[in-house]
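return a 3D structure for these sequence lines:
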Amino acid sequence: MQSIDPAALSDKEIYKFFIGSIIPRPIAFVTSLTKENILNGAPFSFFNIVSSNPPILSIAVQRKEGVQKDTARNIQAQGEFVIHICDEENIIKINETAANLPSDKSEIDDAKLQPVESSKVSVPGIKEAKIRIECKVEKIITMKNDQGYPACDLILGRAVYFHISEALYQDGKINAQLLKPVSRMAGNDYSRLGETFTIKRPD
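Purely as a prediction, here's the structure:
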C-alpha cells in the first residue's frame, strides 16, 4: 500500500485524490437569489447529511483564489436556499448550469429549467426535481488554507420544508428505484444507482 503525506501534494493533486476515492458522491443542485433577485443555480457534490435532529444538511462551496462563488455569496446575504436531488431525468439540464455565467445571468433560464415557488423561503426551486428541500442558513464556516486565506465556505442549512413526488413516497419511505438518483464520480463521470445489497446491522 502506498502512503502519501498530503503536505507533499499540490491542491489539485489532493482534489483529484478526494474525488477519485470518495465515490460515489450525492449531488445537490442548489438555487439561491442574488440581491437583484436573479435566480442562481449550481450543482455541488461536496454535499451530505449532518444531522436529522435538528435536520441539517451541508454543502461545501470551494472558493477560487479566495473569492466566493455566487451560490455562497447569495446564501450568506439572503440566508435561504433550496437543495434539489439530482436524478437521471434532470441531470443533463443541471449539468448545463455548471457553466461559468456572469452573476447577473440566471443559470436556470440558460438551462431552460422551470422555477417553482417555495413554501417557507423566498428562493424558488425547480420543477424538474423529484425531491427539493427548502433550507435556511444554520451556520456558515469559512475554511482557510495553510496560508490563512479563505478557501472554502462550509454551509450548514436547516431543512424547513420538503417537497417529494408522490410516486416516490410510500409508507414514510422513499423508493430509490423510482427516484433514480445520480451521483458524481471523478472527471466527467457520473453513476446511476446500480445493484444494491442488504446487510443486517448487529443488535
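
for the rest of this, base every contact and every neighbour count on C-alpha atoms.
Will do.

residue contacts, the spatially most central residue of the chain?
With the centre of the chain defined as its mean C-alpha position, the nearest residue by CA atoms, centre = their mean is Ala28, 2.4 Å away. By CA atoms under 8 Å, 6 or more residues apart in numbering, the contact list for Ala28 reads 43-45, 47, 59, 83-86.

who wins on neighbours among those residues?
Per-residue neighbour counts (other CA atoms under 10 Å) across those peak at Ile83, which has 29 neighbours.

include distance to Cys152 and secondary structure when you put the contacts of Ala28 into CSV, please.
Listed next are those as CSV, based on distance: CA to CA, whole Å; DSSP: H, G, I helix; E, B strand; the rest coil:
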residue, distance to Cys152, secondary structure
Pro43, 15, strand
Phe44, 13, strand
Ser45, 14, coil
Phe47, 13, strand
Ile59, 10, strand
Ile83, 19, strand
His84, 21, strand
Ile85, 22, strand
Cys86, 23, coil
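
just name the closest of those residues to Ser122, please.
Distance to Ser122 across the contacts of Ala28 (CA to CA) is lowest for Ile83, with 13.4 Å.

OK, contacts around that closest one?
28-31, 125, 132-135.

would you list the residues you listed in TSV and tack on secondary structure and distance to Ser183?
Shown next, in TSV, are the contacts of Ile83 (DSSP: H, G, I helix; E, B strand; the rest coil; distance: CA to CA, whole Å):
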residue	secondary structure	distance to Ser183
Ala28	strand	9
Phe29	strand	11
Val30	strand	15
Thr31	strand	18
Gly125	strand	20
Arg132	strand	16
Ile133	strand	18
Glu134	strand	21
Cys135	strand	21
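
next, the buried residues of the lengthiest helix in the chain.
Looking across the chain with DSSP state H, the single longest helix is helix 11-21. For helix 11-21, a neighbour-count test (16 or more other CA atoms under 10 Å) marks Ile19 as buried.

who's in contact with it?
With CA under 8 Å, 6+ apart, helix 11-21 has contacts from 6, 185-186.

please apply the same query to stretch 48-64.
26, 28, 44, 46-47, 68-69, 71-72, 138, 150-159.

and it, how far apart are its ends?
Criterion CA to CA, to the nearest Å; first-to-last residue distance in stretch 48-64 is 22 Å.

let me see the contact set for Ala98.
Counting by CA under 8 Å, 6+ apart, Ala98 has contacts 42-43.

hang on, it is in a helix, isn't it?
No. Per DSSP: H, G, I helix; E, B strand; the rest coil, Ala98 lies outside any helix segment and is coil.

which residues in the protein form strands?
Assigned by DSSP state E, the strands in the chain fall at 25-26, 28-33, 39-44, 47-52, 55-62, 80-85, 115-116, 125-126, 131-144, 150-164, 169-170, 173-174, 183-184, 190-191.

could you also give me the structure for this second sequence? I'd like to compare it with the first:
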Amino acid sequence: MTLSRVSGALILHYLTPIPRHVPPLRTPRTALTLHRRRDLTTTTTIAAAASTAKMSEKEIKRNPHPDFKKVEASRPDWDADQRFNYKKTADPSWTFGGGANGLQTPEAAAARHVSIDPYEAGRPAPFNYKLLISAIVPRPVGFVSTMSASRRDGKEDGAEGLNLAPFSYFNMVNHDPPLFVLGVASPLERPKDTLRNLLETRECVVNIISEHFVEAANATSVDAPAGVSEWAISGLTPAFDCVDTRAPRVREAVFAVECRLESVREFESRATPGKKTGCMVVLEGTRFWVREDAVNDERNLVAPEVLRPISRLGGITYGRVTEALELPRPVFERDVGGMEGYEKLKERRKERDDSNS
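From the prediction side, this is the model:
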C-alpha cells in the first residue's frame, strides 16, 4: 500500500494485484490493526485530521412529515400487479438537431435558472446535501455487507462483527476490471463501521436492493449503537457461500458482487479547512452472484422485470422501475449523414438562432 496526496486529499492505494481467485485474508488481527494505525498516523501528520460532527436527522430534516404513518395511510396501496414494461419515446419522430421534445411547457422553457454558491455566507451545511440528493436522481443503492477483522479471525460468532448498510453514493465506474465507487460520509480518523471493516479486511459484498426487501434494507440505516446487528434488525439472511470474501452476501438479493478494496481517498471540507468530511472508496469486483431466473443463457444480461431494482431519490424517497424506453445508439455516418449531414445541421441551427435573436 502507498500513500499520496492529490489537491489536498489523502489517497490510500492498495497496489497488490488482485488475482482472479482471491483467497480469504488470513493476516493476524494485530498486524491489521498496526497497519491501520500507521495509516491513520500518517493521515494525521499530513493533513491534521479534525473530528467531524455528524449531521443529525434533526438538522437535515430528511423526513418532511411530522406523522409519517398517517401520511402513508392516506396513499394508495402498493401495486404488486404493476409489471415492468416498455413505452415509446415521447417523440418517436424526433430527428437530429430537433432539440428538446414537446414535453416541456412554454412556461417551463421560459423559467429562469438561479445560481447557487455552495459556500455562500449563511448557507446551512445540510442544504448542499439535501439539494444534491434530490437532484442527482435516481441513484442506485449499494447495499454493502462487511465483516470485522475480529469476526474474520474467529474471535466473534453469530451476528457479531457483521455489518450491513445501504449507500446511495454508489455506482459502477469501469468493467475491466469491474470497479465500483462508494461514498462514505465519515473521515478515516473516525470511520463508520463499513469503512472501518473495509480498511481492516479489504473486502466486502455489494448487493443490489430489489422491491421484495426494500423495507428490510431501509431498516439497516437505523442509528443503532455499536454491537447491534443490522442483520437481526432487518431479518435478512446472510449467505456464507462467497468464494473470494469472508463477508456474507444477502441471500434475498437477486444480484451481488464480491469486492476487494482498491483505494480510499479522503476529502477535506472547503467550508471548514482542516475538517475531514468523507471518503471515496473504490472497490474491485472479483465475483458476481445472480439469481438463475434473472440472467440469460449467456450470463451477460440481468432481466429488469426480475431484478426490480430500487433507487434512491431525495429526502426519504425511494423509486421503483416499472417503465422504460429504448433508444438505439446513433451511428454518425448512417444516422447523422456524416460530415455533409453535420454541416446541414449546423446551418439549420444558425438559422434558428438568428430568427430568435
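
follow-up on the earlier one: which of the contacts of Ile83 of structure 1 has the most neighbours?
The contacts of Ile83 of structure 1, ranked by neighbours (other CA under 10 Å): first place Gly125, 30 neighbours.

can you redo the contacts of helix 11-21 of structure 1 as TSV with neighbour count and distance to Glu36 of structure 1?
Shown next, in TSV, are these (neighbours: other CA atoms under 10 Å; distance: CA to CA, whole Å):
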residue	neighbour count	distance to Glu36 of structure 1
Pro6	11	41
Met185	18	34
Ala186	17	35
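
skip the chain neighbours and tell me the closest residue to Lys105 of structure 1.
Ile38 (7.3 Å; CA to CA, 6 or more residues apart in numbering).

so that neighbour makes contact with Glu107?
No. The criterion here is CA atoms under 8 Å, and Ile38 of structure 1 misses it with Glu107 at 9.5 Å.

and those two? Which one has more around it.
The neighbour comparison of Ile38 of structure 1 against Glu107 (other CA under 10 Å) goes to Glu107, with 25 against 18.

thought that one was touching Asn40?
Yes. Counting by CA under 8 Å, Glu107 of structure 1 does reach Asn40; the two are 5.8 Å apart.

which ones are touching the aligned partner of Ile140 of structure 1 in structure 2?
Using TM-score structural alignment, the equivalent of Ile140 of structure 1 in structure 2 is Val264. Neighbour list for Val264 of structure 2: 11-13, 279-282 [criterion: CA under 8 Å, 6+ apart].

checking those against structure 1: which ones persist?
Using both residues aligned by TM-score structural alignment, their matches' CA atoms under 8 Å, structure 1 keeps these contacts from those: 279-282.

from Asp110 of structure 1, how far off is the alignment partner in structure 1 of Pro225 of structure 2?
Superposed on structure 1 with TM-score structural alignment, Pro225 of structure 2 falls opposite Pro102. Applying CA to CA, the value for Pro102 of structure 1 to Asp110 of structure 1 is 12 Å.

who's more crowded, these two?
Comparing Pro102 of structure 1 with Asp110 by other CA under 10 Å, the one with more neighbours is Asp110, at 13 against 9.

how many residues are close by the closest residue to that one other than its chain neighbours?
Closest residue to Asp110 of structure 1 apart from its sequence neighbours, by CA to CA, 6+ apart: Thr97 at 7.4 Å. A count of neighbours around Thr97 of structure 1, defined by other CA under 10 Å, yields 23.

contacting residues for Thr97 of structure 1?
So Thr97 of structure 1 contacts 41-43, 107-108, 110-111 (CA under 8 Å, 6+ apart).

farthest-apart pair in these, please.
It's Pro43 and Asp110 that sit farthest apart of the contacts of Thr97 of structure 1, by CA to CA, at 14.4 Å.

give me every residue that touches the residue nearest to Lys105 of structure 1.
Applying CA under 8 Å, 6+ apart, the residues near Ile38 of structure 1 are 104-106.

if any of those are buried, put those into a PyMOL selection.
Buried residues among the contacts of Ile38 of structure 1 (16+ other CA under 10 Å), as a PyMOL selection:
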select buried, resi 106
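
what comes up buried for stretch 117-136 of structure 1?
Neighbour count says stretch 117-136 of structure 1 has 118, 121-126, 128-136 buried, by 16+ other CA under 10 Å.

report the two of these separated the most.
Glu128 and Lys136 (21.5 Å).

looking at the alignment, what corresponds to Tyr190 of structure 1 in structure 2?
Checking TM-score structural alignment: Tyr190 of structure 1 goes with Tyr318.

residue contacts, the residue lying closest to that match once chain neighbours are set aside?
Among residues not flanking Tyr318 of structure 2 along the chain, Arg312 sits closest, at 4.6 Å (CA to CA, 6+ apart). Shown in contact with Arg312 of structure 2 (CA under 8 Å, 6+ apart): 137-141, 168, 318-319.

which of those residues tops the neighbour count?
Neighbour-wise, these (other CA under 10 Å) top out at Val141, 25 neighbours.

residues contacting that one?
The contact partners of Val141 of structure 2, taken as CA under 8 Å, 6+ apart, are 166-171, 208-209, 310-312.

likewise for Glu211 of structure 2?
Counting by CA under 8 Å, 6+ apart, Glu211 of structure 2 touches 308-310, 320.

could you see which of these carry over to structure 1?
Where structure 1 agrees (both residues aligned by TM-score structural alignment, their matches' CA under 8 Å), the contacts of Glu211 of structure 2 reduce to 308-310, 320.

just to check, Asn218 of structure 2 is in contact with Pro166?
Yes. Counting by CA under 8 Å, Asn218 of structure 2 does reach Pro166; the two are 7.4 Å apart.

what's the match for Asn40 of structure 1 in structure 2?
Under the alignment (TM-score structural alignment), Asn40 of structure 1 pairs with Asn163 in structure 2.

what's the closest non-adjacent residue to its match?
Using CA to CA, 6+ apart, the nearest residue to Asn163 of structure 2 is Thr146, at 5.2 Å.

and the one you found, how far from Leu236 of structure 2?
14 Å.
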